[in-house]
Each structure stands twice: as C-alpha cells, then as structure tokens.
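Chemist: got a structure for you, letters missing:
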C-alpha cells in the first residue's frame, strides 16, 4: 500500500483531482476561464497561420497581426450587437411563433394522418413556453455575458502579446522548490492543449462550415429567418453528433410549414450531405483518427457532461473526455516516432 500511495501514477491522479476541485471552487468564474482559453487558443492559431501566410509577401510582426485580428473581432462584435441584435431578437421570436403555430393537417395525406395524434401529444406550446422563458432569462443577462466576453478578449490579448515572457517566467518554476509540482502541471497543460484544444478547434471549424453551407442551402429553398437559423445551426453544430439531430427538429417543422413533406425530404438530404462532408473530409483533416469516438460513447459523454456542467457540458464534454483518454494513455494525439533504419555495413561503406 505504501508503494501504491508513493507511486508516480497515484500522485498524478491526486493532482488531477486537486485541479478538478480547484475548478469546482472557481465555478462562478468558469465562463471567463473557458472563454479565455478558447479565444486564446483559436486566435493564437489564426494569428500564427496569418503571419506565416503573409510573410511570403509582406514581412509582418506577429504581435501586429494579433492586434489587428483582435480589433477586427471587436469591431465585428460591436457591429453585430448594434446592428443585428434587434433583427436577431425579432427573428428568434418569429421562429418560436412559427414553430408554436405548427400543426399537421390529417387531410394532407396518409402519413400526416398518422403523425397528427403524435404531435398533439407532444404539446409543442408547453415546450416552447419553457424555451422562451429560458431565452428571456438569457436576454436579461445579456449585459453580464457581454462583460464576460469583453474580459476574456482583453485577457486573451494580453496573453498572446506577452506569450514569450509568460513562457520564460513560468519556466523559472522548473528550478524552484516546487519543481515536482511544476513538472506535473506542465505535463497536464501540454496534454490539455494538445487534445482539448485540438478538438475545440475542430468543433468550431466544423460548426462554421456546416452553418455557412446550411444557410446557403436554406436560402435556395426559400427558408425565412435565416440569421436566427444560422445562429441556431452554428451553436448546435458545436455539439458533436447530437447537435445535428437536435437541429433537425425545428428545421423539419419549418420545412413542413413551407413546402410539406417534400421539403422535409430535402432537409434530410441536406443534413446527410453535410454529415458526409464532416465525416469523410473535415474530421480526417482536423482531428486524429484516434479521437473518433463511437456514437454510443459520444452520446453518453454528452448526456453526463450536460447534467454536471449544463450548457457548457454539451460543448466541452467531448474535448474533456479526449483529454482524460490521452492522460490515461487510452489514446494519444502525438505522432509516433519513426524507428531508426538499420543499415548494413556495405550500405554504410
């Protein structure tokens, strides 16, 4: 027992438990912590790739590129809040009204005749009233959310501008009296950035691509309230697998209201095509094959993470699970090192 408690694995496990407890105690600041990490990681990737791409033509400093990108992002956020927030609010309200007024006419066809009793039992009005109440509560806290986003943007900007100094200062703890603790924290941070950050980046890119392609297809089909639908598709696109299924429900209802059952078929074809693009093109390009979880594990992780972490759990549940798998050695996003090639004496000569 003494060997077990003194083992390296047990100490690493206890440190991980300590980190989890510390985050739980700071749960009131979890929004700022997660937003700061996500914004910092994504903006660092964008600034690095932009700098490498532009240096072929114009020599630019990475700090200047970072400041420019943050100014563009801040300007876009202000423009959206000032110009499009009233439009988005109006479209979301109209979208709720459209779904609430949905009914299946049994006289349309045989399929609708069977669907009518089912939709009467679902009682969409009650569910939508709960959804509207949740939306109104979020709108009343819009000032708090905007302040948290603003603080996260400022913190992430300072982190990226002083990235080298932060790394150099943090490295001093390696030779301090808490060197063993530093080594373990360095290991966890390296694995966390490599696994959690990679999956978050992939989720955002996939959600953005799905949002743009979906809005284009919905526009060609004559769907109303495209801005509200685009926001819904992007947010739900951050939830792996389950987000696509959840987004099918409101889109199918709107499709039936516009063009009947044939439009529902169009929606199913659109979602199938987008899922194929995600599964066979985006996922292999953006994520390692080892992070490709079975659908059963994906749903179980999403259900439990939503229960314990709320809305954030839907987005960060899978990345956290991948991080734990990486720590436990179940999967690893590191590229395996190539074995040295043995040469004969004749080849060496």
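Modeler: Arrived safely, thanks for sending. Everything numeric in this text was worked out from a predicted model, so none of it was measured.
Chemist: CA atoms for contacts and neighbours, from now on please.
Modeler: Noted.
Chemist: outside of the helix or strand hosting residue 137, which residues touch it?
Modeler: Assigned by DSSP states H and E, residue 137 falls within helix 124-140. Outside helix 124-140, the residues that touch it by C-alpha atoms under 8 Å, 6 or more residues apart in numbering are 96, 99, 100.
Chemist: Closest one of these to residue 44?
Modeler: Residue 44 has its nearest neighbour among the contacts of helix 124-140 in residue 96, at 37.5 Å by C-alpha to C-alpha.
Chemist: what about the closest one, how many neighbours?
Modeler: Residue 96 has 17 neighbours, counted by other C-alpha atoms under 10 Å.
Chemist: and it, what is it in contact with?
Modeler: Per C-alpha under 8 Å, 6+ apart, neighbours of residue 96: 128, 132.
Chemist: What of the one 4 residues further on?
Modeler: Taking C-alpha under 8 Å, 6+ apart as the definition of contact, the neighbours of residue 100 are 124, 125, 128.
Chemist: Likewise for residue 173?
Modeler: 179, 182.
Chemist: which of the contacts of helix 124-140 lies closest to residue 75?
Modeler: Nearest to residue 75 among the contacts of helix 124-140, with distances taken as C-alpha to C-alpha, is residue 96, at 29.6 Å.
Chemist: Sticking with that closest one, tell me its helix or strand.
Modeler: helix 85-100.
Chemist: What residues of that helix count as buried?
Modeler: Within helix 85-100, the residues that count as buried by 16 or more other C-alpha atoms under 10 Å are 88, 91, 92, 95, 96, 99, 100.
Chemist: got another, please set it beside the one above:
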C-alpha cells in the first residue's frame, strides 16, 4: 500500500511537470501555434460558411418539409425533404439575382449621390440653424459656419468615393473568397441532406463519453438551445427583410430621397430589438429633414412610427410566436449588456443568449426547489 502511494505521488508529479512544460512551450511558441490555428481556420472556412447557410435555411426547410409530408400526392410526400431543400435554395438564388441585378446598382447610385451632396446638405442645415437662432434671438449652439463646413469637408475628403467600385471589384475578383463561398454552399446542401445522420452520430458520441442520464440531459439542453437560436435568428432575419421592403416602399411613395439606403438601414437595425428601431427611425427622419425639408421629414416620421407599431404589434408577434418568451425589460437589459461588452454584434445575439441563460437558471431553480421540497417531506415523514 505504501509503495502504491509512493508511485502515485511520482506519477502525479510527472503529470504536473508535463503540464507545466506544455504550458511553457505553448506560450514560448505562441506565434507559431497561432499561425497553425489560422491555417486550420482558413482550411475550415468553407465548412463554416456552409454551416451558417445550412443553419439559417434549416428552419424554412423544416416548415416546408412538414407541409409537403401531409400532401395527398405520393411523389411529393415521399420526396418532401429534397423538394423542400431545392425550393429554399431556388428562392434564395432568385432573391440573390434580384438583389445583384436591381437593388445593388440603385443602392450604389444612392450612396454616390448622397456622398457628393452631403456637403451641400450640411451647409444648408448650418445656414438654417444660424437663421433660426438669429430670428428668435436664441443661441443654442455657437456655430461658426466656415469652421464647421471646413471640418466636415476634411472628414469627407478622407474618404475616396472613386475607389469604392475598385474595392468592390477587388472583393468580387478574389478567387479564394468566391471558391470558399461556392464550396460552402455545396457543403450546406450536404449538411442539410445528412442532418439526421450527423445529429444521430453526435448523440451516439455523447452517450459513449457521458453516463446515460448525463448524456440524455445534455442532448435535451442542446436541442432546446438550438431551437431557441434557430427560431430567433430565422425570425429576426425574416422580420428585417420584410421591414426593409415595406420601409423602402413607403419612403419611395413619400418621394423621400435615398429611400433605398434608408430602407436598408431600417431593416438592418431592426435586427437589434427596441434600440435598433429607434436609431434607424431617428436617423431616417434626420436625413429626410436635411434632404427634403421639415414637412417631408414629419410625414416620414409619422409613416415610420406607424410601420414600427404594425411591426411590433402584428408582424413581429406573428413571425416570432412564442420565441421571445421574456419580458421587454430583460430584452432591454440583454441588448444593453451585449452592446456594452461586444458592440453591435453583441446587441444582435444578446437576446437568444440571455434566453438560454434564463432557461438554464429556471431548470436549476426548479430542481433546487424540488430537492428542497423532497427534503422537507422526508423530515415530516420522519417526525
């Protein structure tokens, strides 16, 4: 027994020494290890792209597949999954072609036009502010028109708009990027086709590594987390796309300048709960005020406010359903915390992360309460 304890101490000391050496070597060759990790990441990039595409497309494919399986036509019900996958990819390709053919040129034209006209709009805004202050004999801001205009022009001059098209062409011509994307698309198709097998293999591996009870609990929690993230991401993207289209149409009908830019801005910021709508709406009204005058800005503000109400009370709840099963206070808290820690990306993904944390904490509390209640019952029985 003494020998066994002695050998155990030597073995533990040896393991500890190996760990210390491994840690030292890791930090000593940190740059080399980082280069290797970058190389591995670069090799896996197409599959990461494929996973993201498959994850986003999985939700509509599941819904279409469920509907087609109930079809009375045997061919459709039997081939529901391949038909649903082909349908979703066909729609995605069609929308991508529309964006490239129609929206991108119009958006580019709007951006260039806005860039070249911003100095004039800024000058007009400064002049209007100075006149208003002089008329009412009020000094809200000390405005030196020449200094403000020069400072603003210096900022604009640092941006070379003529290079934008070259940058865009350069990005498109990067063969590796295009190749990675194409491989990613192909990989995403195979991931969706083999989804059940991949999930089953993961579950089998989990049951091999962990005890049966632990494995089942782990699989259950991963399923719930995946359900939260997939539903939230898909619903948010769908809602943002609808808001982009509706906002662009409404602003175009009001003859607001740069309606496409503002519509895209509203859609993108709509991915951020609560704050996104306020930021995008205020920015759109401000740009409309500068480019189209007070009356048009007022009408744009009213129209966007009504659109946000429709989205918040009808479109959002219809799309989201029971996905956002947390109070607005906690959503605001999650978005604020996520934005403070990780910026805009943190604001976008903070809500599903908070929902997962809430789910885990709720389960822990329920289990603790059950154990406490069980303990009290045992004490009562003993008495």
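Modeler: Cool, got the structure. Bear in mind the structure is a predicted one, so any value in this text is a computation, not a measurement.
Chemist: Provide the TM-score value for the superposition.
Modeler: Superposed pair, TM-score by TM-score structural alignment, normalised by the length of the first structure: 0.68. Supporting alignment: 304 aligned residues with a C-alpha RMSD of 4.2 Å.
Chemist: tilt between the helix holding residue 96 of the first structure and helix 124-140?
Modeler: Calculated by axes from the mean of the first three to the mean of the last three C-alpha atoms, to 10 degrees, helix 85-100 of the first structure forms an angle of 170 degrees with helix 124-140.
Chemist: mean per-residue distance, helix 85-100 of the first structure to the second structure?
Modeler: Helix 85-100 of the first structure, aligned to the second structure and superposed, deviates on average by 3.1 Å (mean C-alpha distance after the TM-score superposition for the first structure).
Chemist: Give me the distance between the longest helix seen in the second structure and the centre of its chain.
Modeler: Of all segments of type helix in the second structure, defined using DSSP state H, the longest is helix 328-382. Per C-alpha atoms, centre = their mean, to the nearest Å, the displacement of helix 328-382 of the second structure from the mean C-alpha position of its chain is 22 Å.
Chemist: was I right about residue 245 of the second structure contacting residue 263?
Modeler: Yes. Using C-alpha atoms under 8 Å, residue 245 of the second structure makes contact with residue 263 at a distance of 6.9 Å.
Chemist: count of neighbours near the counterpart of residue 54 of the second structure in the first structure?
Modeler: Alignment note: residue 54 of the second structure maps to residue 40 in the first structure; criterion TM-score structural alignment. Residues near residue 40 of the first structure, counting by other C-alpha under 10 Å, number 21.
Chemist: Could you find the closest non-adjacent residue to residue 40 of the first structure?
Modeler: The shortest distance from residue 40 of the first structure to any non-neighbouring residue, by C-alpha to C-alpha, 6 or more residues apart in numbering, is to residue 156 (4.9 Å).
Chemist: Need the counterpart of the one you found in the second structure.
Modeler: By TM-score structural alignment, residue 156 of the first structure lines up with residue 188.
Chemist: any idea whether that match is helix, strand or coil?
Modeler: Of the three states, residue 188 of the second structure takes helix according to DSSP: H, G, I helix; E, B strand; the rest coil.
Chemist: Can you verify my assumption that it contacts residue 54?
Modeler: Yes. If you go by C-alpha under 8 Å, residue 188 of the second structure and residue 54 touch, sitting 4.8 Å apart.
Chemist: one step back: who has more neighbours, residue 245 and residue 263 of the second structure?
Modeler: residue 263 (24 against 15).
Chemist: how about the more buried one, what's its partner in the first structure?
Modeler: Using TM-score structural alignment, residue 263 of the second structure pairs with residue 230 in the first structure.
Chemist: the helices in the stretch 101-250 of the first structure, which residues?
Modeler: With helices called from DSSP state H, counting those that start in this stretch, the stretch 101-250 of the first structure shows them at 110-122, 124-140, 142-161, 163-171, 179-192, 198-220, 226-237, 242-259.
Chemist: Between helix 198-220 and the last one, find me the angle.
Modeler: Our comparison of helix 242-259 of the first structure with helix 198-220, counting by the same axes, to 10 degrees, yields an angle of 10 degrees.
Chemist: and helix 242-259 of the first structure, what does it pack onto?
Modeler: helix 85-100, helix 226-237, helix 261-277 (3 or more C-alpha pairs under 8 Å, 6 or more residues apart in numbering; DSSP states H and E).
Chemist: In a markdown table, list those helices along with distance to residue 113 of the first structure.
Modeler: Shown next, in a markdown table, are those (distance: least, C-alpha to C-alpha, whole Å):
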| stretch | distance to residue 113 of the first structure |
| --- | --- |
| helix 85-100 | 19 |
| helix 226-237 | 28 |
| helix 261-277 | 12 |
